[in-house]
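Novice: only geometry, no sequence info:
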């Protein structure tokens, strides 16, 4: 691994200040289930409905996605820190699905049943940039829960959101 430049170190420190909802990205590939915790996920377009995800090329999820696997983005609930930890490296392979209540789509893609929201995405296109694989998925199905209380990550730890702020 190469040493980080001063700009990269400052970038990493600056990004610690960017609070993000924690998601678990899942897929099924060659009969195996894959799951990875992430914060590098973004809405891309409403027409067509699409999401953009970024996956480190050293992650186990990289191979399935680089081969064009469809995937699901599950936004975690504030009570899902244990699922995030399992999918961030505490557990490996199929063990990552031992925590939480997992269902499947018709194509076998795993979905966290009590996620804040789950987005089933059809692989559209991807490119490699630096250490990451950037994937665009067309959203084909969405599942929502009623309560809005996402698990948020900032400055190296989980944080909770306060009451909503009313503009005006």
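Specialist: Structure received. Given the structure is predicted, the values throughout are model-derived calculations rather than measurements.
Novice: all contacts plus neighbour counts: C-alpha atoms, from now on.
Specialist: Fine.
Novice: the strands in the chain, which residues?
Specialist: 20-21, 23-29, 32-38, 41-46, 49-56, 71-75, 102-104, 110-112, 117-129, 132-144, 152-154, 157-159 (DSSP state E).
Novice: this is the other structure I want to compare:
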């Protein structure tokens, strides 16, 4: 029943959008084509119950968190936190974002004809909060490190990726404007770091096994595969991604859970160790490590030792399957085991905390 209700609401919204867009007439503002909104007189508004159900349904739609920024000719900067962002086409590179017409950033984007989409990492939740708050536009930029992009739009130094765009078209639908941007340049992070997600009214992170099923299969398919063949990341790259990287590295070395190596004169770690360092940073960003103090380091050490024991036991079991399953099936078994193990550990951890708090 709930799904049917959501589908009915979705269809009503689509009908409203189609009606309004069918009566649109294009207007040119400078070099930007803007499609004006036609009056929606033939479509009934959603009931309060339907509107609440729609909002409830949309809260279940997990999305990446972004900060959309722009700057005017006088150098004043504007920005907002947004999840309604997506790719339109790779050729030519085009993106879009949906912005409420009451948001002051929208007028600034229309005036400047440019904007940037900054994709936030899990550690940038403070930036997301700053740009979602009702504060002066320039005060928002006190959170994070910013530099001007090729269009003049502010680029977040720690963003997973930043898309610097020129406005190509604007379409009005209901209460929002859909802003299309031609991508002028892309600033992508070379280091491993998890994206910041938003769902159910709160921020969260992306949980993964840290290595894909395909990576397992490729590794097992190479008879001479060794850890040295994993992709590497330089420490300088990782350091650029986080102000607290040196502290994360110190903790990892204290736990003896990462292996440093030197390649072409540069200090590096492999991609999996980079993932470990990223997760330590996420743990620190959650303030859990600071709250636990020295016990926090002990907890991580216990986790590291436990996973080593589990891995030894799992390898013993997998060695028996190695003669029964082909490499592709074996890779699937290993990956499912990791995914299930991560989920179980997370639930057990949460259950233990909740029971202690009750």
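Specialist: That came through fine. All values reported here derive from a predicted model rather than from experimental measurement.
Novice: wouldn't residue 280 of the second structure be in contact with residue 247 here?
Specialist: No. Residue 280 of the second structure lies out of contact with residue 247 (C-alpha atoms under 8 Å); the separation is 9.5 Å.
Novice: what residues are up against residue 162 of the second structure?
Specialist: Each residue near residue 162 of the second structure by C-alpha atoms under 8 Å, 6 or more residues apart in numbering is listed here: 116-119, 155-156, 186-188.
Novice: And residue 280 and residue 247 of the second structure? Which one has more around it.
Specialist: residue 280 (20 against 15; other C-alpha atoms under 10 Å).
Novice: So what does that one match up with in the first structure?
Specialist: Using TM-score structural alignment, residue 280 of the second structure has no partner in the first structure.
Novice: Can you give me every residue that contacts residue 103 of the first structure?
Specialist: Residue 103 of the first structure sits next to 110-113 when contact means C-alpha under 8 Å, 6+ apart.
Novice: Just the buried ones from those residues?
Specialist: Neighbour-count burial (16 or more other C-alpha atoms under 10 Å) is assigned, among the contacts of residue 103 of the first structure, to 110-113.
Novice: got a markdown table for these, with distance to residue 59 of the first structure too?
Specialist: A markdown table is the format used below for those (distance: C-alpha to C-alpha, whole Å):
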| residue | distance to residue 59 of the first structure |
| --- | --- |
| 110 | 18 |
| 111 | 19 |
| 112 | 20 |
| 113 | 24 |
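Novice: Tell me the one among those nearest to residue 47 of the first structure.
Specialist: Nearest to residue 47 of the first structure out of these is residue 111 (C-alpha to C-alpha; 23.8 Å).
Novice: And the aligned partner of the closest one in the second structure, how close does it get to residue 68 of the second structure?
Specialist: Under the alignment (TM-score structural alignment), residue 111 of the first structure maps onto residue 155 of the second structure. When distance is defined by C-alpha to C-alpha, to the nearest Å, residue 155 of the second structure is 9 Å away from residue 68 of the second structure.
Novice: Overlap in contacts, the two.
Specialist: With C-alpha under 8 Å, 6+ apart as the test, residue 155 of the second structure and residue 68 both reach 116, 118.
Novice: And the furthest pair within the contacts of residue 103 of the first structure?
Specialist: 110 and 113 (9.1 Å).
Novice: Common neighbours of the two, please.
Specialist: 102-103.
Novice: Tell me who's in contact with residue 280 of the second structure.
Specialist: Each residue near residue 280 of the second structure by C-alpha under 8 Å, 6+ apart is listed here: 248, 252.
Novice: how would you label it: helix, strand or coil?
Specialist: Under DSSP: H, G, I helix; E, B strand; the rest coil, residue 280 of the second structure falls in the helix class.
Novice: picking that back up, how about TSV for the strands of the first structure, with distance to residue 167 of the first structure added?
Specialist: Below are these laid out as TSV (distance: least, C-alpha to C-alpha, whole Å):
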stretch	distance to residue 167 of the first structure
strand 20-21	21
strand 23-29	27
strand 32-38	29
strand 41-46	23
strand 49-56	27
strand 71-75	25
strand 102-104	37
strand 110-112	33
strand 117-129	25
strand 132-144	25
strand 152-154	21
strand 157-159	22
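Novice: tell me the most buried of those?
Specialist: A comparison of the strands of the first structure by mean neighbour count, using mean count of other C-alpha atoms under 10 Å, puts strand 71-75 on top with a mean of 28.
Novice: Who are the packing partners of that one?
Specialist: Using 3 or more C-alpha pairs under 8 Å, 6 or more residues apart in numbering; DSSP states H and E, the elements in contact with strand 71-75 of the first structure are strand 23-29, strand 110-112, strand 117-129.
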